[in-house]
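Asks: Have a look; sequence and predicted model below, questions after that.
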Amino acid sequence: MRVQDIRIEDYQYVLPEGRIAKYPLPLRDASKLLVAIDVASGFQEDIYANIHHYIPNGALMLFNNTKVIPARLHMAKPTGGMVEIFCLEPIGELSVEMARHGETTWKCFVGGAKKWKEGTVTAVWGTDSYREYLLSAEVIERTDTYFHIKFRWQPSEFTFAEVLSAIGQIPLPPYLDREAEELDRERYQTIYANLEGSVAAPTAGLHFTEKVFDDLRAKNIDLAYVTLHVGAGTFKPVSATTIGNHDMHAEYFDVSRYLIQDLYTAYSEKRPVIAVGTTTLRTLESLFLMGCKLLDASASLSNRASASLSNRASASLSDLSHEDLEIKQWDAYQLAHETTDVPRALSALLDWMDQQGLDRMVAKTQLLIAPGYTIRMISGLCTNFHQPGSTLLLLVAALMGNRWKEMYQYALEHDYRFLSYGDGCYIELKS
């Protein structure tokens, strides 16, 4: 069966409202851990404080160090009514727009948009002895799914990041069905969150503490970081009957050349590679597929070029841009070199970065991982328990096959807490 023909109804399960964790536990690493390593021995129950017992010695363990921004704003119309603006992503480079002074333009969702026909909405975000700190928002463009909003603020010496920090709220997932509270500013972030840009947390990492990290390092497990800024599309329900009719959301990732080199070395030495979270896995698989794109392009150029033109073919390959290498929704199921080994794909990517003079890979991925996709880049995954019928659940099924049903049923029967603030699992892939 084609991946596009997968029926979403086959990836549904009954999730009682009472099993959704509305708040985090007092201690991060006290969350329950369901371990799925050996099919024959069933599942093991533990807590995250003991996860080092299950990660292989000498493994390379990768985390997503993105930081959630307080992207939800409540602003007043001139008539006194309220509008809620949810900042999704900037029109322009994220780091640049977060550092803007005075004004910036973003793609946004708007709550109460029907009552906001024209004009500006405002919010006071501070005062001092002689002036009021004011943020205003104006609609520049409307589409079927989002708005382009221009923000302006005074005093303009502050950055937009500082304005959001002062007035914004953490954008909790809609299924928590509550307003953000002060505790969420800390607990809806990983302890290693570093680069601002997400509107949703990489929740698999919420369970990790410095004590857990110390225990992992004691087993010669190397900890490393990628960055993928999680968008609101991660909560987008799959409303289509088949996955082929679902439009997968795209997200930006940022990975250093040094990390790609470390990955190349780890795979060449056959070291275990463990991903913490589906966003980390998507980033790693996207790197592999970018290498495959380069190998496909090289093969195509070689087939068209004579031996005397081989140097010219190589030069043409170096002209490929980031946009040429971006991973679209179905690329993984169409690339000829998707069957290649990981070191070869990563080597192609490193060579291209050298030709471009790049020390970081910043690109967009729309990768959809579903049953039928071959996981290449990891030997284990730490992740939470996901919503029924979601693309994240399809990703888990790509790792486990139909055993995902057994694992989720076990978790439901043994009082595991589900979704962002819930418990999690460690899944080890067998070669």
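Replies: Received it, and whenever you're ready, just let me know what you need. Note that the structure is predicted; figures quoted are calculated from it, not measured. Numbers count the residues shown, from 1 in each chain.
Asks: only C-alpha atoms for contact and neighbour calcs from this point on.
Replies: Noted.
Asks: which residues does the closest residue to E132 other than its chain neighbours contact?
Replies: Spatial nearest neighbour of E132, excluding adjacent residues (C-alpha to C-alpha, 6 or more residues apart in numbering): G126 at 6.3 Å. Shown in contact with G126 (C-alpha atoms under 8 Å, 6 or more residues apart in numbering): E132, Y133, L134, A166.
Asks: wait, is G126 part of a strand?
Replies: Yes. Residue state for G126 (DSSP: H, G, I helix; E, B strand; the rest coil) corresponds to a strand.
Asks: if we can go back for a sec, top of the contacts of G126 by number of neighbours, please.
Replies: Counting neighbours by other C-alpha atoms under 10 Å, the top entry in the contacts of G126 is L134, with 17 neighbours.
Asks: Can you tell me what sits against the helix or strand encompassing that one?
Replies: According to DSSP states H and E, L134 maps onto strand 132-142. Residues outside strand 132-142 that contact it (C-alpha under 8 Å, 6+ apart): 118-127, 147-155.
Asks: swap in stretch 26-35?
Replies: Residues outside stretch 26-35 that contact it (C-alpha under 8 Å, 6+ apart): 25, 43-49, 51, 206-209, 212, 411, 416, 422-427.
Asks: and it, how far apart are its ends?
Replies: 22 Å (C-alpha to C-alpha, to the nearest Å).
Asks: And for stretch 226-245?
Replies: With C-alpha to C-alpha, one end of stretch 226-245 sits 30 Å from the other.
Asks: do you know how far the residue nearest to the spatial centre of the chain is from A411?
Replies: Nearest residue to the geometric centre of the chain (C-alpha atoms, centre = their mean): T279, 3.5 Å. Distance, T279 to A411, using C-alpha to C-alpha: 22 Å.
Asks: just I167 next, same as before
Replies: 38 Å.
Asks: putting a second one here so we can go through both:
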Amino acid sequence: MNIREFDYYLPQELIAQFPSERRDESRLLCIDRSSKTIRHGCFKTVIDELNAGDALVLNDTKVRPVRLIGRIGTRQVDVLLVERLAKNSYLVKAKPGAKFKPGTEVVFSPSRITARCVEDDAARRKGMKLLEFQMEEDIETLLDSVGLMPLPPYIKRAVKESDAARYQTVYAKNSGAIAAPTAGLHFTQEILDSLWQKGVALIYLTLHIGLGTFTPVRAENIKEHKMHAESCELPQDAAREIERIRRSGGRICAVGTTVCRVLESCAYIENSELRFKHGKGTTDIFIYPGYEFKAVDMLLTNFHLPKTTLLMLVYAFAGREIAREAYAEAVKEKYRFFSYGDCMLIA
């Protein structure tokens, strides 16, 4: 399967640089897989798309403010804390990378926290740097006051104070992500309450989104791509509730590709019944066209970058032809794309 099948044309002006004024005012493109039709609406109408007895499964990961702005000499530098190795020791994505030579000191303003760049072969092989913060206090305790939200690289503006709230779902609880589960950004507490009152079960799991979510597939044949692993947890009560709803004939709606990947990773068939492994673990499941879904009946998701594993999952779930048509339609109708953009519901 060639990577070129997952490319599409996107005018740069359609990449959303800011969220909509209200979370639930985003546009919603609906794909009906059985009739192969496309409808246009507003996100608020998602309430009408779900029935009593269905389940909405959401990712309650919380984005950490892990972006730091500092200086090496007079040059401003940008650091993203990717992986904690020990107290005050981190693998980081650093820009511009050439400035981060072993022994170099980085000063982070306005707090005057300093860190030293350390020689590390493993970090270099991963395209990262190793930073050690020069302080007794744990930098983790200071991130809420000195760190910034790690907005994706296609958002070409400075981080604003409002991003601390808007680049976070209203139900975010378990800290650990360096990117938001963007399909969930459209929900308000009022919409969640309305769904609950309608009889839709609200079920939560956790997948901490890592740097790999932005990694394009570089292999010509996508089957040669090595998927990144991310830590996740499906609580036992959530697993049993999803099983109960499926037995009762309800549909499982995954809010985002992260939820879809956790559910499909945990699902298995036992005595002709759908069951789920519960607990903590990691998933590196790679879903692309040809995959047979076991657990997910509906998928709510944002519009994704070309040539990414996220787009491949959407093509697998919707079907390649209708997915391509939907993306072309979204471009034509000037939908807003990516993290702060609009969304689609595939049923």
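Replies: Arrived safely, thanks for sending. None of the values given here were measured: they were computed from a predicted structure.
Asks: Put one on top of the other, what's the TM-score?
Replies: Here the TM-score for the pair of chains, by TM-score structural alignment, normalised by the length of structure 2, is 0.92; 342 aligned residues with a C-alpha RMSD of 2.0 Å.
Asks: returning to what we had before: helix, strand or coil for the residue nearest to the centre of structure 1?
Replies: helix.
Asks: Tell me the residue in structure 2 aligned with it.
Replies: In structure 2, T279 of structure 1 lines up with T258, judged by TM-score structural alignment.
Asks: quick one, what contacts that match?
Replies: T258 of structure 2 makes contact with N59, P181, L207, I209 under the criterion C-alpha under 8 Å, 6+ apart.
Asks: out of the residues you listed, which one sits closest to L91 of structure 2?
Replies: Nearest to L91 of structure 2 out of the contacts of T258 of structure 2 is I209 (C-alpha to C-alpha; 15.9 Å).
Asks: Count the neighbours of the counterpart of the closest one in structure 1 for me.
Replies: Under the alignment defined by TM-score structural alignment, I209 of structure 2 is paired with V230 of structure 1. V230 of structure 1 has 24 neighbours, counted by other C-alpha under 10 Å.
Asks: quick one, what contacts V230 of structure 1?
Replies: Going by C-alpha under 8 Å, 6+ apart, V230 of structure 1 touches T66, G197, S198, V199, A200, A201, P202, E251, T279.
Asks: Nearest residue to the first one in space, please, no chain neighbours.
Replies: Ranked by C-alpha to C-alpha, 6+ apart and with sequence neighbours excluded, the top spatial neighbour of T66 of structure 1 is L195, at 4.9 Å.
Asks: Now do that neighbour against I243 of structure 1, distance only.
Replies: L195 of structure 1 is 32 Å from I243 of structure 1, by C-alpha to C-alpha.
Asks: Kindly indicate which of the contacts of V230 of structure 1 lies nearest F160 of structure 1.
Replies: Closest to F160 of structure 1 out of the contacts of V230 of structure 1 is G197 (12.2 Å), distances taken as C-alpha to C-alpha.
Asks: residues contacting that closest one?
Replies: T66, K67, V68, I69, L94, H229, V230.
Asks: quick one: the helices in the stretch 101-250 of structure 1?
Replies: In the stretch 101-250 of structure 1, the helices defined using DSSP state H, counting those that start in this stretch lie at 160-167, 182-187, 210-217.
Asks: winner for burial among those helices?
Replies: Greatest average neighbour count among the helices of the stretch 101-250 of structure 1 goes to helix 160-167 (a mean of 18), per mean count of other C-alpha atoms under 10 Å.
Asks: which part of structure 2 lines up with that one?
Replies: Under the criterion TM-score structural alignment, helix 160-167 of structure 1 matches residues 139-146.
Asks: again, but for stretch 180-192 of structure 1
Replies: Under TM-score structural alignment, the match for stretch 180-192 of structure 1 is residues 159-171.
Asks: what about the matching stretch, how long is it end to end?
Replies: Stretch 159-171 of structure 2: ends 22 Å apart by C-alpha to C-alpha.
Asks: same question, stretch 203-220 of structure 2
Replies: Using C-alpha to C-alpha, one end of stretch 203-220 of structure 2 lies 38 Å from the other.
Asks: what's the answer for stretch 199-216 of structure 2, then?
Replies: End-to-end distance for stretch 199-216 of structure 2: 39 Å, by C-alpha to C-alpha.
Asks: list the buried ones in it?
Replies: Across stretch 199-216 of structure 2, burial judged by 16 or more other C-alpha atoms under 10 Å covers 200-211, 213-214.
Asks: do the same with stretch 115-122 of structure 1
Replies: Buried, per 16+ other C-alpha under 10 Å, within stretch 115-122 of structure 1: W116, T120, V121, T122.
Asks: Tell me how far K156 of structure 2 lies from E13 of structure 2.
Replies: Taking C-alpha to C-alpha as the measure, K156 of structure 2 falls 11 Å from E13 of structure 2.
Asks: Who are the contact partners of L195 of structure 2?
Replies: Applying C-alpha under 8 Å, 6+ apart to L195 of structure 2 gives the contacts I47, L50, A201.
Asks: Okay, the residue nearest to the last one when sequence neighbours are not counted and I245 of structure 2: tell me how far apart.
Replies: Spatially, and ignoring its direct neighbours in sequence, A201 of structure 2 is nearest to A55 (4.5 Å; C-alpha to C-alpha, 6+ apart). Remark: distance between A55 of structure 2 and I245 of structure 2 (C-alpha to C-alpha) = 7 Å.
Asks: cool, A219 of structure 2 as well?
Replies: Distance from A219 of structure 2 to I245 of structure 2, by C-alpha to C-alpha: 39 Å.
Asks: Show me which of the two is the more surrounded one.
Replies: Higher neighbour count among A219 of structure 2 and I245: I245, with 16 against 12, using other C-alpha under 10 Å.
Asks: Which residue numbers in structure 1 does the strand or helix carrying that one align to?
Replies: With elements taken from DSSP H and E, the one containing I245 of structure 2 is helix 236-247. Mapped onto structure 1 using TM-score structural alignment, helix 236-247 of structure 2 covers residues 257-268.
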